[in-house]
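>>> got a predicted model here, sequence first, then my questions.
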Amino acid sequence: MAASVAKTLARIKGSVEEGAYYEAQQMYKTAFHRSKARNQLADALQILQEGAITQLAHGQVTCGVELGMLLIEAYTTAATPADEASVGRLLAIVLAFPPLPPAGSGSGAATSAPSTSAPAASSAGQGSNSPVVDECARFVASAVKWANKGGAIVSARGIHSAFAAYLWRNFGTEGFGRALLHFIRGDDAETFAQALHTCARQGPAEEVDLWLLRALLQVLTTANSHTRMGQLSQARALYDAFTAGLPTPLNTPTAHFAELMLLAVEHVPLSPHAHKMLQCAKQRYGDGVLRRDGQLAGQLERVEASYFGVRRRGAGGGSLGGLLGDLFKSLTEAH
């Protein structure tokens, strides 16, 4: 970075620390456009990243997100490749989202410093459905869209996971529904499993296995033609993390069905009999398991369509042969 740019950033940061958030926002934009006009694109992008992070560090979510969105716009205009450095800037902004107080606790932003700042969303305590979180989610959606379009699918998973962890860390079970949308598209199975365990402990003990099956189906049904194998890897990692975190192994029809369903999906590229394996699991456990939640059957149909190319629920089981049949037999006998 040019020395003059570094000096400018230091001066703007001073304005932020004095509480002149709106003035600082305009200064960041001006510095960005000047560097861009001089074809100093690297400096211009760095200005936006540092500006966004500095504003977020002071609880100014709207200002921070606005600079982050300008960064994505600059990427698009300049046809910036979605490489480690460019995606890393976006991830750094997500990781800088400020802590938020729970609903009803009031604003946590500093407002005492003299300023002519324009109104900005800061740490207003309105829970996970607040406009503040909506602003963060808007940036995350744009960042993920840009990364996916540039082929950085793995990096997009990291952005999803960072935001899911942020929501979970700030809101816990109250924000789990919103965090779930990102957990299932992310790559942090450990934190996802911990969140599921926490939620499950607040409900009936006999529904722990149902939390696992629901989560696996949600991960798998989110897959598209570009993310199918990544979602399968996430489902396997989640299954392993969830079961490893239990005091005793799950020994229920729902848990066995979840395990066999996952094994069947994993065998799709290995054996033409993979769908028959799933049909057998449905015959053995499906009637009782799928009745526990009205959404399970429809989700399972979508898994069959996505991974097995089956558009309608199979009516029959059929026999399995060879190694795959032996595997299914040993698993069902053990259960």
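Good, I have the coordinates. Residues are numbered from 1 along each chain as shown.
>>> contacts, neighbours, all on C-alpha from now
Will do.
>>> can you name every helix or strand that the one helix or strand residue 301 maps to contacts?
According to DSSP states H and E, residue 301 maps onto helix 296-303. Counting contacts by 3 or more CA pairs under 8 Å, 6 or more residues apart in numbering; DSSP states H and E, helix 296-303 is packed against helix 208-221.
>>> same for the helix it packs on, what does it pack against?
Using 3+ CA pairs under 8 Å, 6+ apart, helix 208-221 is in contact with helix 189-201, helix 228-244, helix 253-266, helix 296-303.
>>> how far does the last one sit from the chain's center?
Put plainly, it is helix 296-303. 21 Å (CA atoms, centre = their mean, to the nearest Å).
>>> who are the contact partners of residue 150?
For residue 150, the contact set (CA atoms under 8 Å, 6 or more residues apart in numbering) comprises 81-82.
>>> now stretch 58-72: buried residues?
Neighbour-count burial for stretch 58-72, with 16 or more other CA atoms under 10 Å as criterion, is recorded at 58-72.
>>> oh sorry, the question was meant for stretch 31-41
Neighbour counts using 16+ other CA under 10 Å place 31-36, 41 of stretch 31-41 among the buried residues.
>>> and the contacts of it?
By CA under 8 Å, 6+ apart, stretch 31-41 touches 5, 8, 43-45, 47-48.
>>> residues in contact with the closest residue to residue 13 other than its chain neighbours?
By the measure of CA to CA, 6 or more residues apart in numbering, the closest residue to residue 13 outside its immediate chain neighbours is residue 54, 7.0 Å from it. Contact analysis of residue 54 by CA under 8 Å, 6+ apart lists 13, 16, 64.
>>> out of these, who's nearest residue 236?
Comparing the contacts of residue 54 against residue 236 with CA to CA places residue 64 closest, at 35.9 Å.
>>> next one: the closest one from residue 202, what distance?
The gap separating residue 64 from residue 202 is 36 Å, by CA to CA, to the nearest Å.
>>> try residue 258
22 Å.
>>> ok, residue 242 next?
For residue 242, the distance to residue 202 - CA to CA - is 16 Å.
>>> and what of residue 49?
On the measure of CA to CA, residue 49 and residue 202 end up 40 Å apart.
>>> let's bring in a second one:
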Amino acid sequence: MATKHRSNGGGVDRVSKKLQASVERGDYYEAHQMYKTLYFRFMNQNKHAEAIELIYSGASLLLEHNQHVSGADLCILLVEAFDASDAPVNSANIAKVTGLYKQIPADIPEREHFLSAALKWSAKGNPKKGCSHPELHQQVALIFWNEKSYALSRYHFVHSMDGKQCATMLVEFHTTQGYPSEVDMFITQVVFQ
């Protein structure tokens, strides 16, 4: 569970116990506050691995219990922790980001802030300086495709270097939302992007 941490002193242990009690009671507002308190304590102590583990499990728990705004808030802190700790931009961390991202409903404003922060963080791991990591773009493109947000999916596929999936999505995009005479326009838009 998200609330089990190594002993870090009386303050952290006390807050951890409060967090555990809040989760057991279903008091997710208080749990959200406790997650943030522990997160900032760990970060101030340069215990980045513990902060990342805590905030990731907290975001997962809150999102699973439909606490979307609070969960998204913790997701943003996760990316901040990745950035502050120079966490590697690897498949495992990208999976954490995208796994959380797809749990946040599209109408939650923090969702886009989270994605923006994640794309900025991922640029550190891309050999092309200043560009977000293609694997993150690919995973986000698949999420948007699944949500039938074709234009957003297309944008991320363009930056993903996954031409095959992009082409398959474009075929679906055209057949569900275009006219037969517009097939060339769907391809041209991607080329111009």
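Received it, and whenever you're ready, just let me know what you need. Computed from a predicted structure; not experimentally measured.
>>> TM-score them against each other, please.
Once superposed, the chains reach a TM-score of 0.73 (TM-score structural alignment, normalised by the length of structure 2), with 181 aligned residues with a CA RMSD of 3.3 Å.
>>> residue 142 of structure 2 contacts residue 153, doesn't it?
Yes - between residue 142 of structure 2 and residue 153 there is a contact under CA atoms under 8 Å: 6.7 Å.
>>> tell me the contacts of the residue nearest in space to the middle of structure 2?
With distances taken as CA atoms, centre = their mean, residue 97 lies nearest the centre of structure 2, 3.2 Å away. Residue 97 of structure 2 makes contact with 75, 79, 118, according to CA under 8 Å, 6+ apart.
>>> in structure 1, which of those residues remain in contact?
Retained in structure 1 (both residues aligned by TM-score structural alignment, their matches' CA atoms under 8 Å) from the contacts of residue 97 of structure 2: residue 75.
>>> show me what the residue nearest to the centre of structure 2 aligns to in structure 1.
Using TM-score structural alignment, the equivalent of residue 97 of structure 2 in structure 1 is residue 93.
>>> before we move on, what about residue 64 of structure 2?
Superposed on structure 1 with TM-score structural alignment, residue 64 of structure 2 falls opposite residue 57.
>>> nearest residue to its match in space, please, no chain neighbours.
Distance criterion CA to CA, 6+ apart; nearest residue to residue 57 of structure 1, sequence neighbours excluded, is residue 98 at 6.2 Å.
>>> how many residues are close by the one you found?
The local packing of residue 98 of structure 1 (other CA atoms under 10 Å) involves 21 other residues.
>>> including distance to residue 183 of structure 1 and neighbour count, could the contacts of stretch 31-41 of structure 1 go into TSV?
Listed next are the contacts of stretch 31-41 of structure 1 as TSV, based on distance: CA to CA, whole Å; neighbours: other CA atoms under 10 Å:
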residue	distance to residue 183 of structure 1	neighbour count
5	38	18
8	39	16
43	33	20
44	32	24
45	29	23
47	30	26
48	27	27
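>>> may I see the residues you listed organised as a markdown table, with distance to residue 333 of structure 1 and secondary structure added?
Supplementary listing: these in a markdown table, determined by distance: CA to CA, whole Å; DSSP: H, G, I helix; E, B strand; the rest coil:
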| residue | distance to residue 333 of structure 1 | secondary structure |
| --- | --- | --- |
| 5 | 69 | helix |
| 8 | 70 | helix |
| 43 | 64 | helix |
| 44 | 63 | helix |
| 45 | 60 | helix |
| 47 | 62 | helix |
| 48 | 60 | helix |
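>>> ok, back up a step: mind listing which of the buried residues of stretch 58-72 of structure 1 are in helices?
Under the assignment DSSP state H, these contribute 61-72 to helices.
>>> which of the residues you listed sit farthest apart?
Spanning the widest gap among these are 61 and 72, at 16.3 Å by CA to CA.
>>> hang on, the earlier thing: which of the helices and strands packed on helix 208-221 of structure 1 is buried the deepest?
Highest mean neighbour count of those: helix 253-266, a mean of 21 (counted as mean count of other CA atoms under 10 Å).
>>> tilt between it and helix 296-303?
In terms of direction (axes from the mean of the first three to the mean of the last three CA atoms, to 10 degrees), helix 253-266 of structure 1 departs from helix 296-303 by 10 degrees.
>>> quick one: the residues in structure 2 that helix 253-266 of structure 1 pairs up with.
On structure 2, no counterpart of helix 253-266 of structure 1 exists by TM-score structural alignment.
>>> helix or strand right after that helix?
By DSSP H and E, the next helix or strand past helix 253-266 of structure 1 is helix 274-281.
>>> what's the angle from that following helix to helix 253-266?
Between helix 274-281 of structure 1 and helix 253-266, the angle comes out at 170 degrees (the same axes, to 10 degrees).
>>> and helix 274-281 of structure 1, how far out from the chain's middle?
Distance, stretch centre to chain centre, for helix 274-281 of structure 1: 30 Å (CA atoms, centre = their mean).
>>> now for it, which elements pack on it?
Against helix 274-281 of structure 1 (3+ CA pairs under 8 Å, 6+ apart) you get helix 253-266, helix 322-334.
>>> kindly recompute the last result at 6 Å.
On a contact count with 3 or more CA pairs under 6 Å, 6 or more residues apart in numbering; DSSP states H and E, helix 274-281 of structure 1 meets helix 253-266.
>>> what residues does the helix it packs on touch?
Applying CA atoms under 6 Å, 6 or more residues apart in numbering, the contact partners of helix 253-266 of structure 1 are 209, 213, 274, 277-278, 285, 289.
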